[in-house]
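S.K.: sequence and predicted structure below; questions after.
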Amino acid sequence: MSTFSEPIFDVAQLAHVELLTPDFDGTLYFFKDLMGMQETERHDRSAYLRGYEEQYHHSLKVTEAQHAGLGHVAWRTRSPQALERRVAAIEAAGLGRGWIDGDVGHGRAFSFETPEGHPMELLWDVDYVTVPSGQETPLHNRPQKRPPNGVPVRRIDHLNVMAANTGVCRDFMVDVLGFRERERVVGDDGGPVIASWLSVTNLSHDIAIVPEPTEMRGRFHHVCFHYISVQHLFDLAELAKEAGISIEHGPGRHGIGGATFLYMLEPGGNRVEVMGDPGYMIFDPAWRTVVWEASKIADGVVWSGSPVPDSFWVYGTPPAQNRQATPNEAAA
């Protein structure tokens, strides 16, 4: 029997993601009219959105900016005490940026960054949604009626960031924040970590870290939202195609995580994934990290469906010009 360290359960879930966009109206059209997300509030040049089954004030913040990219990621802790414990650990790691008073929809939060500069926050106090009059539902475990527009998503699921040193970022998420690594890609010789999928919930991953092929740091790969039926992916793909939205890849099914997927580029330039089912769930408290060799990554990324386009390996936001070769180019 193998031994393992006592797990840290202080971080509870992904609370929200902020996306930056140079096309504020276009990005809102994508999330509201096509994906059926609800706008809870608007403040300055930021809009706060949520899926129709989400209880919090928002899971997505959209902010007008010069370039597309990640504004920040917010994680909710399990208690005020858990927040203080993780803040102390982050400060000891030298990656804290300090406390902020809060934002629309939540109380004070501690700002920090990953070793590669991805901006993040930890928080405890959140506002719960107040459903507008006429949107109440007799289904007591859902905060509102199902929206009649677009193909409405239920909730946020995960995000994916890019890193030149995936192993260092992985170690920070595990050792400092308490994430558990669920799957990993390494070199065929057992070399350094190439990509990592981690979670604090029963999901296969709440965050993934994939290679950064440029000299830039802190870039964003995608955010994912959850459906429950594969048919929803085809329905949304039809709406997106007719609206002139770029469909990058899918529908298909991942090997890693096992979920069905569709990847699109919203009008502001950020990559958005929607999944038609959650893939596998993890209930084993002694889960052993699944390890893939780099030569098997094609099956890991796509188990069924078309091959991965080169853009998937190199495109992130903010966009970059100088990059390394894609796996397909390197093999040519």
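M.R.: Right, received. Where do you want to start?
S.K.: rest of the way, CA atoms for contacts and neighbours
M.R.: Fine.
S.K.: quick one: contacts for T326?
M.R.: With contact taken as C-alpha atoms under 8 Å, 6 or more residues apart in numbering, T326 is in contact with 310, 313-314.
S.K.: and those residues as TSV, adding secondary structure, distance to T3 and neighbour count?
M.R.: Compiled in TSV, the contacts of T326 are given as follows (DSSP: H, G, I helix; E, B strand; the rest coil; distance: C-alpha to C-alpha, whole Å; neighbours: other C-alpha atoms under 10 Å):
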residue	secondary structure	distance to T3	neighbour count
D310	helix	40	14
W313	helix	35	19
V314	helix	38	22
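S.K.: redo the residues you listed as JSON lines? Include distance to L123.
M.R.: Formatted as JSON lines, the contacts of T326 follow (distance: C-alpha to C-alpha, whole Å):
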{"residue": "D310", "distance to L123": "37"}
{"residue": "W313", "distance to L123": "32"}
{"residue": "V314", "distance to L123": "32"}
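S.K.: pick the one among the residues you listed closest to E293.
M.R.: Distances from E293 to those, taken as C-alpha to C-alpha, are shortest for W313 (16.6 Å).
S.K.: put this next to the first one:
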Amino acid sequence: MNGQDEPILDIAHLGHVELLTPKPEESLRFFVDVMGMTESGRQGDSVLLRGWDDYERGSLLLTASSTSGLGHAAFRTRSAAALERRVAALRAAGHEVTRHEGNLGHGMSYRFRDPDNHLFEIYWDTEWYEAPPELRPSLKNQAQRFPARGVNVRRLDHFNCLAVDVRACREFFQSTLGFRCTERIELNDGSEAGMWLTATNKSYDFAFTREAHGIPGRFHHVTFALDSREAILQAADVFLENGVFIETGPHKHAVQQTFFLYVYEPGGNRVEVANAGARLVLAPDWKTITWTEEERKKGQAWGLRTIESFHTHSTPPLPDGKGDETVPGDDLSAEGIAS
């Protein structure tokens, strides 16, 4: 509760993630044809995409750029008043917050940066998706007809950023926005290697894990939810048939117990499909699970060792001179990254 008498419940859920790509046409084909997402709007160099059960107009903003990585991530608040409260809390804590108008798919937002320089926004007004006749579902409580195309992404689930100081980022999101920490990793030296935060009954809406090279603002992956473990196994076949490189999985994480499969989209960003929402945290007084260094060195839930590229591949690419190698002695943080 961070010393609060009552929890802060102003953030409703993760709304959307903006991915930057140096190969916009190839990335768009990947998300539409292979992932099975639907295009729902364009603005400038950006294309808005959605999973078939996302209630908002879009959950992925794909933006042409000279590099890859995270443009921004956005959270919807529970009300207009909740939005103003969180803006006030951010400013009271000394953080710069700016209004952002003209957003594709939602109304005015407020933007700010976390201690690691990732860009975030919060908003209230949004566009509910109205399916055109050819995409209208038979069941009125479903946002869109099941696409029956590629992987058939259901919805955006979570994302994972890298951070130089994981603890500072966790404390920032807990104190200013009211996120709860469901699980974390603490090394023997007392430093924090990973944290998983939620604003909902999902076990996590996003995660931060330690950046091995001391470079702030980097991005590890975005995750889209499928219906079941079987759907993830079928997704592996879809990726195989489409020539998409499978980095690791299908398998099960120890942290959060997510059943996972990781690939790279053409722009270089890592993409996960998972049944992440299958595990819920219903306890209002949930006690954070802390994993030790020894526990994480055991690997994933069924013994799979984390693949080496989890240490070395994130976006944007490392600057010249930094190399693309594993930092000696930093093998643990990679074990925690994959969630």
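M.R.: Ah, there it is. What you see is a predicted model; the values in this text were computed from it and never measured.
S.K.: and the gap between the residue lying closest to N202 of structure 1 once chain neighbours are set aside and N328 of structure 1?
M.R.: Nearest residue to N202 of structure 1, sequence neighbours excluded (C-alpha to C-alpha, 6 or more residues apart in numbering): I282, at 4.8 Å. I282 of structure 1 sits 32 Å away from N328 of structure 1, taking C-alpha to C-alpha, to the nearest Å as the criterion.
S.K.: what's the helix or strand for the most centrally placed residue in structure 2?
M.R.: Centroid-nearest residue in structure 2, with C-alpha atoms, centre = their mean: F159, separated by 1.1 Å. Using DSSP states H and E, the element containing F159 of structure 2 is strand 155-163.
S.K.: name the helices or strands packed onto that strand?
M.R.: Under the contact criterion of 3 or more C-alpha pairs under 8 Å, 6 or more residues apart in numbering; DSSP states H and E, strand 155-163 of structure 2 touches strand 11-21, strand 206-210, strand 219-225.
S.K.: N328 of structure 1 belongs to a helix, doesn't it?
M.R.: Yes. Applying DSSP: H, G, I helix; E, B strand; the rest coil, one finds N328 of structure 1 inside a helix.
S.K.: quick one: the helices in the stretch 1-150 of structure 1, in order.
M.R.: Assigned by DSSP state H, counting those that start in this stretch, the stretch 1-150 of structure 1 shows helices spanning 24-29, 80-92.
S.K.: OK, contacts around the residue nearest to the centre of structure 2?
M.R.: 205-207, 220-223.
S.K.: mind putting those into a markdown table with neighbour count and distance to G194 of structure 2?
M.R.: Formatted as a markdown table, the contacts of F159 of structure 2 follow (neighbours: other C-alpha atoms under 10 Å; distance: C-alpha to C-alpha, whole Å):
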| residue | neighbour count | distance to G194 of structure 2 |
| --- | --- | --- |
| D205 | 25 | 14 |
| F206 | 21 | 11 |
| A207 | 26 | 7 |
| H220 | 26 | 12 |
| H221 | 26 | 14 |
| V222 | 24 | 16 |
| T223 | 26 | 17 |
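S.K.: tell me how far the closest residue in space to V47 of structure 2 that isn't next to it in sequence lies from F173 of structure 2.
M.R.: In this structure, V47 of structure 2 finds its nearest non-sequential neighbour in L62, 5.2 Å apart by C-alpha to C-alpha, 6+ apart. According to C-alpha to C-alpha, L62 of structure 2 and F173 of structure 2 sit 25 Å apart.
S.K.: and these two? which has more neighbours close in?
M.R.: L62 (24 against 18; other C-alpha atoms under 10 Å).
S.K.: what's the match for that one in structure 1?
M.R.: Under the alignment defined by TM-score structural alignment, L62 of structure 2 is paired with V62 of structure 1.
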